[in-house]
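K.L.:
got a predicted model here, sequence first, then my questions.
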Amino acid sequence: MALSYPTDISDEQWELLLPLLPGAKPGGRPRKVDLRAVMNALFYIVVAGCAWRMLPHDFPNWKTVYHDFRVWRIDGTWETIHAKFVSWERVAQGHQAAPSAASLDSQSVKTATPAAIAVGFDGGKRVKGRKRHLMVDTLGLVMLVVVTAANVSDQQGARLVFKRLAAVSQQIARLVLIWVDGTYEGVDFMKWTMDTYRWILETIKRSDDAKGFVLLPKRWVVERTWGWLNWSRRLSKDYEVLPETSETFIYVAMIRLMLRRLA
């Protein structure tokens, strides 16, 4: 199949991805739109950053593409595919499928849609918008992301991340240690994490004397992940009405990255 855009899926990538996509529902009309074309459109949107209605005409109708994207967000398809790819990529790099250590960080970004819900002001970063709370493994692969209003503190966001992560048994089977920065520091919070989940939080701080960019041990991995996500223009700001949609686009961006590596 000839590739029209740099984001198009190759034959090898499609062979890997197709078995993980939902099949047609029984009793309904046969699907008329090619699933591969839908996935090409979604990867184009996340990388190019265009609006749904500005999807080029050689892709399926934007309403069809959005419908599949939304349905797969609601039924958990994107998270299922993402989790499968994470385990495959870890094994491919010589690691066990489940990590024993992780890094947690947050990023405040401006919102670009007046209709967006769950919007707040981060006084520390001076940003009005949303905050992305991101947990990654030692390879920088996303384990889980939660998007909140920007005025939600890092510790409050971490509690949300931990609660969701605790429900995904295959990802936390071996998890023991989580590296964090100074915003998560505090005896009460660290004790609560240990008592509730049996996870140890280790704070890695930058020196007070350091100036400019400093490569922090262990935690540089999560900073690299932010860099990977920065290549997806849809994530340069938060363009979504729902925070759940913002989370899904991060999973889609990571699925594309891992798909290129695995195939």
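P.N.:
Noted; the coordinates are in hand.

K.L.:
from now on I want contacts and neighbour counts done on CA atoms only, so please keep to that.
P.N.:
Fine.

K.L.:
show me the contacts for residue 101.
P.N.:
Contacts for residue 101 were tallied using C-alpha atoms under 8 Å, 6 or more residues apart in numbering; they are 137-138, 175-179.

K.L.:
use this one as the comparison:
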Amino acid sequence: MSEQTERLPYPSDLSDKEWKLIEPHIPNPPTNRGKKRVHPYREILNGIFYLLRSGCAWRMLPHEFPPWQTVYHYFRLWRLYGIWERINAALRTELRIANGREPEPSAAILDSQSVKTTETRGVRGYDAGKKVKRRKRHILVDTTGLILMVVVHAANIQDRDGAKLVLEQIKGTFSRLQLIWADAAYAGQLVDWVKITCGWVLEIVRRKDDVKGFQVLPRRWVVERTFGWLGRYRRLSKDYEGLTESSQAFIYAAMIHIMSRRLAKIEPLSR
């Protein structure tokens, strides 16, 4: 493992190829300000990805990594400056192009996932369906399941209102976007709101009444698969974060980890 400190690797560590894909998107601070950085960015990222995959607390980060305070500092700093979103967008574009697609999507799928919270302070709400205090993760993905936008909010916000929080943020971002698929929870006035406010078509994918039990719904399975990918990261099994912004950053970080591994299998090492 070149460019790596002397230690045994963890399964979540970045390979040389994966690091070369992410490295150009990590901002370097001005050289004439502050202390000189001691720990390499690659090891800081490895610490964040270890925490994501293992589900451990910051203070339980193995000692082979930089001090947990340093790793947390950069996670927070990159959250504040929107770096996680930018890396997610850059790798998503690269992966779409590598798969023979246009850089931007013309269609997307919308859905939410309700997750339990812990005793950590922060925004949460009562989910009447699950009868427990939770948060909701609202995600918009392209037709391959790559995340376009994430918004985490209290579970007492209805899906239609949560959808507006997502769609208002991406309005004007994706010039090719025309169509969004969603389930019956988003039917009703939201369809007209999307058309009038955003200029997109919101198409509701409904279950067939004559089919009992589980059924795979067209297009809807794509976003469910994305939630399945995120489920491999134990830090996301519940919402442990005090701030919803940190919850969103961890979801983007998980997708960055997933996409870098896929791209590394396609891209040559020299860039």
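P.N.:
That came in fine, so what should we check first? All values reported here derive from a predicted model rather than from experimental measurement.

K.L.:
give me the TM-score for this pair.
P.N.:
After superposition, the two chains reach a TM-score (TM-score structural alignment, normalised by the length of the first structure) of 0.95; 258 aligned residues with a C-alpha RMSD of 1.2 Å.

K.L.:
for residue 211 of the second structure, grab the count of nearby residues.
P.N.:
Neighbour count for residue 211 of the second structure, taken as other C-alpha atoms under 10 Å: 8.

K.L.:
how close does it get to residue 205 of the second structure?
P.N.:
Residue 211 of the second structure is 14 Å from residue 205 of the second structure, where distance means C-alpha to C-alpha, to the nearest Å.

K.L.:
can you give me the strands in the second structure?
P.N.:
Using DSSP state E, the strands of the second structure run over 107-116, 125-127, 132-142, 147-154, 179-182, 201-204.

K.L.:
and the last one, what does it pack against?
P.N.:
Strand 201-204 of the second structure makes packing contacts with strand 179-182, helix 189-193 when contacts are defined by 3 or more C-alpha pairs under 8 Å, 6 or more residues apart in numbering; DSSP states H and E.

K.L.:
right, and the strands of the second structure - which one's nearest residue 46 of the second structure?
P.N.:
Taking C-alpha to C-alpha, strand 147-154 is the member of these nearest to residue 46 of the second structure, at 21.4 Å.

K.L.:
residue range in the first structure corresponding to that closest one, please.
P.N.:
Using TM-score structural alignment, strand 147-154 of the second structure lines up with residues 142-149 of the first structure.

K.L.:
mean per-residue distance, that stretch versus the second structure.
P.N.:
For stretch 142-149 of the first structure, the mean deviation from the second structure after alignment is 0.4 Å (mean C-alpha distance after the TM-score superposition for the first structure).

K.L.:
winner for burial among the helices and strands packed on strand 201-204 of the second structure?
P.N.:
Of all these, strand 179-182 carries the top mean neighbour count, a mean of 20, counting by mean count of other C-alpha atoms under 10 Å.

K.L.:
next, count neighbours for the closest residue to residue 262 of the first structure other than its chain neighbours.
P.N.:
Excluding the flanking residues, the one nearest residue 262 of the first structure by C-alpha to C-alpha, 6 or more residues apart in numbering is residue 89, at 6.7 Å. Per other C-alpha under 10 Å, the neighbour tally for residue 89 of the first structure reads 20.

K.L.:
so what corresponds to residue 89 of the first structure in the second structure?
P.N.:
Aligned partner of residue 89 of the first structure by TM-score structural alignment: residue 95.

K.L.:
contact partners for its match?
P.N.:
259, 262-263.

K.L.:
and for residue 188 of the first structure?
P.N.:
For residue 188 of the first structure, no residue meets the contact criterion (C-alpha under 8 Å, 6+ apart).

K.L.:
now the one 10 residues further on
P.N.:
Under the criterion of C-alpha under 8 Å, 6+ apart, the contact list for residue 198 of the first structure reads residue 176.

K.L.:
state the distance from residue 121 of the second structure to residue 131 of the second structure.
P.N.:
Distance, residue 121 of the second structure to residue 131 of the second structure, using C-alpha to C-alpha: 19 Å.

K.L.:
one more: residue 16 of the second structure?
P.N.:
Distance from residue 16 of the second structure to residue 131 of the second structure, by C-alpha to C-alpha: 46 Å.

K.L.:
compare the two and say which is more crowded by neighbours.
P.N.:
Comparing residue 16 of the second structure with residue 131 by neighbour count (other C-alpha under 10 Å), the higher total belongs to residue 16, at 15 against 8.

K.L.:
give me the aligned partner of the more buried one over in the first structure.
P.N.:
By TM-score structural alignment, residue 16 of the second structure lines up with residue 11 in the first structure.

K.L.:
burial count for the residue nearest to that match when sequence neighbours are not counted?
P.N.:
Nearest residue to residue 11 of the first structure in three dimensions, chain neighbours excluded: residue 1, at 7.0 Å (C-alpha to C-alpha, 6+ apart). Neighbours of residue 1 of the first structure under the rule other C-alpha under 10 Å: 7.

K.L.:
and for residue 164 of the second structure?
P.N.:
Per other C-alpha under 10 Å, the neighbour tally for residue 164 of the second structure reads 14.

K.L.:
what about the residue opposite it in the first structure once aligned, distance to residue 104 of the first structure?
P.N.:
For residue 164 of the second structure, the aligned residue in the first structure is residue 159 (criterion: TM-score structural alignment). According to C-alpha to C-alpha, residue 159 of the first structure stands 11 Å off from residue 104 of the first structure.
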